[in-house]
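[1] Here you go, sequence then predicted model.
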Amino acid sequence: MKPTFEHDWKQDYIEAVIFDMDGVLVDSEPIYFDIERASFAHFGAFLDDEEHHGYVGTTLETMWQRVLDKHQLNFTLEEVLNHHNSNVIKIMTDHPDLRPMPQLERWLDWLAENQIPVAVASSSPKVLIDLIMNKTGLGRYFSIRVSGEDVAHGKPEPDIFLQAADQLGIKPSACLVIEDSRNGVKAAKSAGMRCIGYNNPGSGSQDLSLADLQITGYEQLWNLRNELLFSS
């Protein structure tokens, strides 16, 4: 079924595309969920799926501070982050199944051919963004990479997308964001950008209703490429 626009799609041309990373460029959210569940249990926190999925799109610092507070854990933020980050880097470095989403590279090649610049804006730490870009081969597309570490406030605040637009040299209203989380969609819309919600089952039960359009894969987006008002 062809997706339909759920909100008014402004008639300004799109001059740049900003991608979230996890769940959008690579299907890594299920891997993170497993790592996070192990870390939560290590520190004595046992989260249900609703709470866990509610942290998708936020920075690790935000997630862990909320978990520490809600579950009244007697550990410092530094302690839990050091433990968790070391596990994430080790597992992601060795993981055999990190690869680009299906049909993504055809879409990225088309954007490049049409001189539409792109950026990554991910809540993940910069070292993890670089690791995944290098491991998947996607790094050749993304010279602009903005991390949650680069801004004062993470998603759902708009800071990370505004920073990406600034680095691209494109006004926010001319940027299109592709996001798989409720927090990310809210951040994109708060930044004054158009947003496509990527319905990825691996990202949990995310409410993407604020997105202008929802898709389930890049093949759908490919078929809509001539309807999205790209400048060229």
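    Received the coordinates, thanks.
[2] From here on, just use CA atoms for contacts and neighbour counts.
    OK.
[3] any chance you could map the helices in this protein?
    For the chain, the helices defined by DSSP state H cover 29-42, 49-53, 60-70, 77-94, 104-113, 126-136, 159-168, 182-190, 218-223.
[4] Output the contacting helices and strands for the last one.
    Counting contacts by 3 or more Cα pairs under 8 Å, 6 or more residues apart in numbering; DSSP states H and E, helix 218-223 packs against helix 104-113.
[5] okay, the helices of the chain, which one's buried deepest?
    Highest mean neighbour count of these: helix 182-190, a mean of 25 (counted as mean count of other Cα atoms under 10 Å).
[6] what residues does that helix touch?
    Residues outside helix 182-190 that contact it (Cα atoms under 8 Å, 6 or more residues apart in numbering): 20, 56-58, 155-159, 161, 177, 179, 194-197, 206-208, 210-211.
[7] let's bring in a second one:
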Amino acid sequence: MIQTVIFDMDGVIVDTEPLHHFAYHLHFDDLNIKVSPEMYATFTGFSTRNTYEKLKEQFAIPYEVAELVDRKRELFNEAFDKKEDLFLLEGVDTLIRDLFSNGMQLVLASSSAKVTIERVFTRFRLHHYFTHIISGEDFPKSKPDPAIFIEAARLSGTPVENCIVIEDSANGVKAAKSAGIYCVGYVSPNSKLQDLSLADKIISHFNELDFEKVKRLR
């Protein structure tokens, strides 16, 4: 029986993908680089650091990765703080409350930086639902490397066979499966060009899940 649900954040809990897209592309313009939609889609699920490491392999960017990361985060944070019409994805708040009230452990495993996670969790008052919050910036490699999900399961104290992951990106799904964890692929409205075919179950709305359904997955 499932005891722990591991959530991704961007594109699963909150619709921040358009803000990331805006911040990245504003920065790309400043750097005078052209990143195609196809290339950009491959970065979904990556940490910001790993994204810029990949970009420096493709383009002659005369800045260190740390400088690039800091500038992108400045642009994102400015956009986040100004955007009033930012909401949790439809139905996810109901699912989180349902799982929590029935004793399911919830863990966050997001590629986002800790400061971004803190901004989101504070704005939407999510802290008390989650026993652990894990940021991709603490790992040398991003999803599809499974390290973040292996660590999430370890911290939860739950065997991987009693965990599930909810992910919206191809990289996230691959990471979950590499960690040996059942994966629900969520077709997020703003996560474009994502192949979720490796997921064990694919949903397009969170009303397709509730505590009774989740605990019996596998």
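    That came through fine. These numbers were taken from a predicted model, which means no experiment stands behind them.
[8] out of the contacts of helix 182-190 of structure 1, which are inside strands?
    177, 179, 194-197 (DSSP state E).
[9] ok, and the most crowded of those residues?
    residue 179 (32 neighbours; other Cα atoms under 10 Å).
[10] Find the nearest non-adjacent residue to the corresponding residue of structure 2 for that one, please.
    Under the alignment (TM-score structural alignment), residue 179 of structure 1 maps onto residue 167 of structure 2. The shortest distance from residue 167 of structure 2 to any non-neighbouring residue, by Cα to Cα, 6 or more residues apart in numbering, is to residue 185 (5.1 Å).
[11] So what does residue 120 of structure 1 match up with in structure 2?
    Using TM-score structural alignment, residue 120 of structure 1 pairs with residue 108 in structure 2.
[12] and what of residue 160 of structure 1?
    Residue 160 of structure 1 maps onto residue 148 in structure 2, by TM-score structural alignment.
[13] What's the residue nearest to residue 167 of structure 2 aligned with over in structure 1?
    Checking TM-score structural alignment: residue 185 of structure 2 goes with residue 197.
[14] from memory its match sits against residue 180, does it?
    Yes. Counting by Cα atoms under 8 Å, residue 197 of structure 1 does reach residue 180; the two are 5.6 Å apart.
[15] Identify the contacts common to the two.
    Common neighbours of residue 197 of structure 1 and residue 180 (Cα under 8 Å, 6+ apart) are residue 208.
[16] any idea which of the ones in strands among the contacts of helix 182-190 of structure 1 is closest to residue 27 of structure 1?
    The closest of those to residue 27 of structure 1 turns out to be residue 179 (Cα to Cα; 12.4 Å).
[17] so the closest one sits right up against residue 25, yeah?
    No. Using Cα under 8 Å, residue 179 of structure 1 makes no contact with residue 25, being 9.7 Å away.
[18] just so I know, which of the helices of structure 1 lies nearest residue 13 of structure 1?
    Across the helices of structure 1, residue 13 of structure 1 has its closest neighbour in helix 104-113 (13.8 Å, Cα to Cα).
[19] The closest one - contacts with which helices or strands?
    Against helix 104-113 of structure 1 (3+ Cα pairs under 8 Å, 6+ apart) you get helix 218-223.
[20] if we can go back for a sec, mind putting the helices of structure 1 into JSON lines with distance to residue 149 of structure 1?
    Formatted as JSON lines, the helices of structure 1 follow (distance: least, Cα to Cα, whole Å):
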{"stretch": "helix 29-42", "distance to residue 149 of structure 1": "18"}
{"stretch": "helix 49-53", "distance to residue 149 of structure 1": "21"}
{"stretch": "helix 60-70", "distance to residue 149 of structure 1": "9"}
{"stretch": "helix 77-94", "distance to residue 149 of structure 1": "13"}
{"stretch": "helix 104-113", "distance to residue 149 of structure 1": "25"}
{"stretch": "helix 126-136", "distance to residue 149 of structure 1": "7"}
{"stretch": "helix 159-168", "distance to residue 149 of structure 1": "9"}
{"stretch": "helix 182-190", "distance to residue 149 of structure 1": "15"}
{"stretch": "helix 218-223", "distance to residue 149 of structure 1": "28"}
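[21] Alright, that wraps it up for me.
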